[in-house]
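S.K.: got a predicted model here, sequence first, then my questions.
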Amino acid sequence: MPSKTVTVGSSVGLHARPAAIIAETAAAAPVPVTLSLPGGTPVNAASGLMIMTLGATQGTEVIVTTDDQPTLDKIADLIASDLDA
């Protein structure tokens, strides 16, 4: 399954608002999407609560994994951007 490592760009990390935006995008994807920290257990990216359990702060590397390349790129771009701006 293709994956991409991206650095969290949001100034407050992946808390409620960024997690909800990412989860909404992942839920609309045609295939499952997971997020994980390097060496960590993958979580369902369609769940804002599961995203928040990663504890990812600004600058944390997150691995996005999915079989759909456009979805992979879109979720990676969201994680890298400052969703609180």
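M.R.: On my side now, so go ahead. This one's a predicted model, so the numbers in the text were calculated from it and none came from an experiment.
S.K.: every contact and neighbour count from this point should use C-alpha atoms.
M.R.: OK.
S.K.: show me where the protein has its strands.
M.R.: Secondary structure of the chain (DSSP state E): strands at 3-7, 33-36, 43-44, 61-66.
S.K.: and those: which comes nearest Ser81?
M.R.: Evaluated with Cα to Cα, these place strand 3-7 nearest to Ser81, the distance being 9.0 Å.
S.K.: distance check, Gly13 against Pro30.
M.R.: Using Cα to Cα, to the nearest Å, Gly13 is found at 26 Å from Pro30.
S.K.: next, the one to line up against it:
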Amino acid sequence: MAQRRVTVGAEVGLHARPAALFVEAASAAGGTVTVAKGDGDPVPAKSILAVMGLDVRHGDEIVISADGDDAEAVLDRLTGIVNDG
């Protein structure tokens, strides 16, 4: 399983539109994708309720994990979303 620690650069954090884009990109992945806030428990990145429930804000560190053949590409897309909003 590939993993990345990312500091959220988007001013609005991972709320509303960025969260929807994040979940949409995660849902397009072939394998399992999870996200955790800091060292907390990971939640399914394909669930908008789970992602919104993390209450990720600008400057928070998150850990994104993905498995499957496209794991690195998925992590690249998700990292871009949390940095650009």
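M.R.: Arrived safely, thanks for sending. Source: prediction; values computed, not measured.
S.K.: overlay them and tell me the TM-score.
M.R.: The TM-score (TM-score structural alignment, normalised by the length of the first structure) is 0.89; 82 aligned residues with a Cα RMSD of 1.0 Å.
S.K.: mean neighbour count added to the strands of the first structure, as CSV?
M.R.: As requested, the strands of the first structure are exported to CSV (neighbours: other Cα atoms under 10 Å):
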stretch, mean neighbour count
strand 3-7, 17
strand 33-36, 22
strand 43-44, 19
strand 61-66, 22
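S.K.: between the ones you listed, which gets nearest to Ala20 of the first structure?
M.R.: So among those, strand 43-44 is nearest, using Cα to Cα, at 12.4 Å.
S.K.: against which helices or strands is the closest one packed?
M.R.: strand 33-36, helix 48-52 (3 or more Cα pairs under 8 Å, 6 or more residues apart in numbering; DSSP states H and E).
S.K.: run a quick neighbour tally on Ala28 of the second structure.
M.R.: Using other Cα atoms under 10 Å, Ala28 of the second structure is surrounded by 10 other residues.
S.K.: sorry, back to before: what would the strands of the first structure look like in a markdown table with distance to Ile51 of the first structure?
M.R.: What follows is those, written out as a markdown table (distance: least, Cα to Cα, whole Å):
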| stretch | distance to Ile51 of the first structure |
| --- | --- |
| strand 3-7 | 14 |
| strand 33-36 | 7 |
| strand 43-44 | 7 |
| strand 61-66 | 10 |
